[in-house]
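Participant: generate coordinates for the sequence data below:
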Amino acid sequence: MHDLRRQALLESGKTVSRKARSRQASAVSSKANSKVNSPAQSRATSRNPSGQVSDDEDYLSDGTAWSTNSIDEILNGEDVDLPVDAWKTELSNRIEHIIDRKRTSTDGRAESLNIFAHILMAKYAKDDIESHESELLPAIMRSIKTDTTERETVAAIKALTAFIVTIESGDVYDDVTDLLKRMINNADSVKTKVSAIHGLGIAAFFGGASEEEMENIMSYYLEIVESDGLSVEAHDEGPVVTAALEAWGLLATEIDDLEETTEAAIEAFVDQLDSSDAGVQIAAGENIALMYEKSHTPQEDDEEVSDGGIDSDSDEAPLHGPRMIKRYTVYRRQDQLLHKLDDLATVSTRSISKKDRKTLHSSFADIRNSVERPTRGPKYSTALDQETGRVYGGGRMKVKINRSVEVRIDKWWKLLRLNALRRALQGGFPTHYDENEAVSRCLPFSMSSRR
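Facilitator: Sure thing, here's the model as predicted:
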């Protein structure tokens, strides 16, 4: 979640030669207008005959195992023999496969949903799916509702999430919220619950939920956190609690006044800092940093306040914009909180893996800094620029979109949104940021200087 340069797509363990992949891709393109496989072709054509199907592999309906690299070559048109729009052909085939449930197997639908989601993540395909919206959405929801296998259900939720970000419909939240809540509450699979928690957050954020509805969903997530997952029959399941914390944070970035919500949530999040799961601790800490950040807002032009209402960082305000005013107290036992954050930023116990210790140190150094000085975002640097004599400040964390555009992640609300978008779009985030207005509206960009 914290490595902005990580690979977005998992690599399959099975590889195919470039020449063979080219032949396979051409064969897929030549079948563009053919009908989907009939049930008679079923098992042999929808499974890998040599072993168990992996969630990280995509299987096409002709029984060929495609590595992620092969799908990427279709998406990116890297092979000279591939048509430029080969991915459009493949997307069309997968849409037909998803909609026509009667002529597909469970494994076949899971495969098509996975590839459909993969393409929507990598390409901005709104024009290609818009005309199918009335059929696609019910078909995807049906795969979620029936919950036949974990693989199909998770693939369907992943497809739904990519669909929502792509289509940007103001009505989709009302269509999917009850179903996704049902999966969170009743699904046996932890992986399904996690996917549904994130999917519900994306549906609320991009699908037309009102601020009141978002706050209701945040309260629902908070119950999961407070009960350590027990409220959704996933007691002490770290991934479920982490997902609820992350989804809560995404929706919190959209709430203008977080004071009442903060009062209800802060105790639960501070408690989760004692979790034995590093993911839970970090997600809770990031939400705490966000709440401190949102407790300060710019001073209005005609506003008069006493010095007590101005954050102690006000001496830095001329470098970073208007003065920031403290509007309310986030946590009354801040000294105890800072002590706990210090411990997490320097934790050295051997019971925690070296990788987790490193992540905890990096994350909680930033979180502690923001709790003490809420105007400082993630990766804030107090080092002096030798040329200007000023502190570097925020903005050291950047995401490159193209040669002239980069997103500077200098606020916690930006980081939480970025993390949510990377979960939903994986490596396709830059493409969507460049072409999908719904995504680019979420994060302001800065023009890179050219030398």
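Participant: for the rest of this, base every contact and every neighbour count on C-alpha atoms.
Facilitator: Noted.
Participant: so how far is residue 4 from residue 369?
Facilitator: 21 Å (C-alpha to C-alpha, to the nearest Å).
Participant: again but with residue 28, I slipped
Facilitator: 33 Å.
Participant: look at the two and report which has more neighbours.
Facilitator: Neighbour comparison, residue 28 and residue 4: the larger count goes to residue 28, with 20 against 16 (by other C-alpha atoms under 10 Å).
Participant: and this one, so I can compare the two:
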Amino acid sequence: MHEDLRRRALESSKTVSKKARSKQSSLTTSAVNSQPNSRPTSRAQSRNGSDDEDGGGNLSDETSFSINSIDELLASDDFNEQAPEPQRQELKDRIEELCERKGSSYKGREDSLAAFVRILTAHHLADELYGRVADLVSALLRSVKAESTERETILALKAIALMVISFQDDISYDGLSAQLKRTICDTQSLSTKAAAIHSLGTCTAFCGAGDDEIMEVLNFLLEIASSDGSFVNATDDADTVIAALQEYGFLTTYIDDLETESEDAVAAFVDQLDSDNVYVQIAAGENISLLYEKSYTPMEEDDTLSDLEETEGNSSSGDDSGNSGGPKLIKRYNAYHNTYEILEKVQALASLSSRKLSKHEKKQLHQSFASIQITVENPRLGLQTNSASRMTVRIHQEGEMKVDKWWKLMRLNALRRLLQGGFVNHYFEGNKQVLDTLPLIMRDVKVKGLRSPGHDKSKKGRWKDNPKRGLRGFSED
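Facilitator: Predicted coordinates:
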């Protein structure tokens, strides 16, 4: 992968919000079902080293819907290389094993699913799925319904998401979404709930859902986040809340007009700013910024210059310096009735100093909320790391994308959560879903055309030996 994907890698962590703690004593109806599977609050603060667990408490990279360490991605043997024939053949073999479920053991299915997920994460191999999608979906849904083991279930959920982003045809959104929602509501495994939420977000975005269906899922996710997980019997479980917040932000980028929904959504996210966990706070804050950004749209022919004037104490100069030379932006509605309340909380978080936070958490919090504050104060500026700089994603020295809008960041992070180190390969190998998600993602940078990042085999392994050169976070221009 390129040098500019380190700093903003999302990390999955748990939390218990203040609102949730105040509710906990009164939530007796769901206690019998949820408490035996609830995780202690102390586990929330040690989340970086784990994501999903199998029955024995062992961790598995294949079950992860997050990026905990970019350095781990650099160690992948097939990183930025063309899919070799042995991998294609292994994928075919694994497909056969998954479809021929009769007589298989849970351990065998776990191994087959892990290989299936690993290969489809690393490369775009839609041609190998052709003609087998219906059988695969049926087999994967059986694993999800059966819940033989937590690891098999989560692997099946991720396999479904990878199939949808690799091969959209012949996959019914209605059938998938109904089962995923049942799993989110009914499973006793909290890790499975979070994985199913991520899978639901991917299926909704890439499986042909219309605006009404997307709005239905957004309302479902908002209920989960605003209830601190209790809506789906996951009271105080941070993974569930984080997943709901992240997928809400991602799916919101597909809806043009959220004027009616914005007030209630922002109110729910403002409440989550009081969470005890940095990553819930960041996810909520980023959603707030996105909704403020969406309350502004480009100036149209029937708009007047007076429409450019800012209100509520924002800049009235009409300056769109954060617009990178784009069209003038006009405020269409109030994202929230009390921007001052939000700014008070955001400013406090941007400078929060607490011994309870690690150095890394404090840095993440301060950087994120500095950007969030800029957007809430003046949504026209889009996404900035400070008043004058932007974030840029570069793939080697061959192309780049300006991440100057929150909607771009939401979509980029969603792709990276699912594809992880394979994101670059999926782009260069022509995954239409990836290309459509971030259209015009690349532009030429001092070279003729865009070549595969693995074109120079003489440099193979260089990035592994020196990971600091191989991958950085978003760089500032």
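Participant: which parts of the stretch 151-300 of the second structure are helices?
Facilitator: Using DSSP state H, counting those that start in this stretch, the helices of the stretch 151-300 of the second structure run over 173-186, 190-206, 211-226, 238-252, 259-272, 278-294.
Participant: figure out which of these is closest to residue 160 of the second structure.
Facilitator: helix 190-206 (7.1 Å; C-alpha to C-alpha).
Participant: and the residue nearest the centre of the second structure, what does it touch?
Facilitator: With distances taken as C-alpha atoms, centre = their mean, residue 414 lies nearest the centre of the second structure, 3.2 Å away. Residue 414 of the second structure makes contacts with 246, 247, 250, as judged by C-alpha atoms under 8 Å, 6 or more residues apart in numbering.
Participant: residue contacts, the residue lying farthest from the centre of the first structure?
Facilitator: Farthest-out residue of the first structure from its mean C-alpha position, per C-alpha atoms, centre = their mean: residue 306, at 40.5 Å. Neighbour list for residue 306 of the first structure: empty [criterion: C-alpha under 8 Å, 6+ apart].
Participant: what does it align to in the second structure?
Facilitator: Superposed on the second structure with TM-score structural alignment, residue 306 of the first structure falls opposite residue 306.
Participant: and the residue nearest to the centre of the second structure, what pairs with it in the first structure?
Facilitator: In the first structure, residue 414 of the second structure lands on residue 420 (TM-score structural alignment).
Participant: element containing its match?
Facilitator: helix 412-425 (DSSP states H and E).
Participant: name the next helix or strand downstream of that helix, please.
Facilitator: helix 429-435.
Participant: ok, average deviation of the helix or strand following that next one from the second structure?
Facilitator: Counting by DSSP H and E, the next helix or strand C-terminal to helix 429-435 of the first structure is helix 437-440. Here helix 437-440 of the first structure, set against the second structure after superposition, deviates by a mean of 1.0 Å using mean C-alpha distance after the TM-score superposition for the first structure.
Participant: swap in stretch 219-226 of the first structure?
Facilitator: Looks like 0.7 Å for stretch 219-226 of the first structure (mean C-alpha distance after the TM-score superposition for the first structure).
Participant: what residue in the first structure is paired with residue 432 of the second structure?
Facilitator: Per TM-score structural alignment, residue 432 of the second structure is aligned with residue 437.
Participant: all good on my end, thank you.
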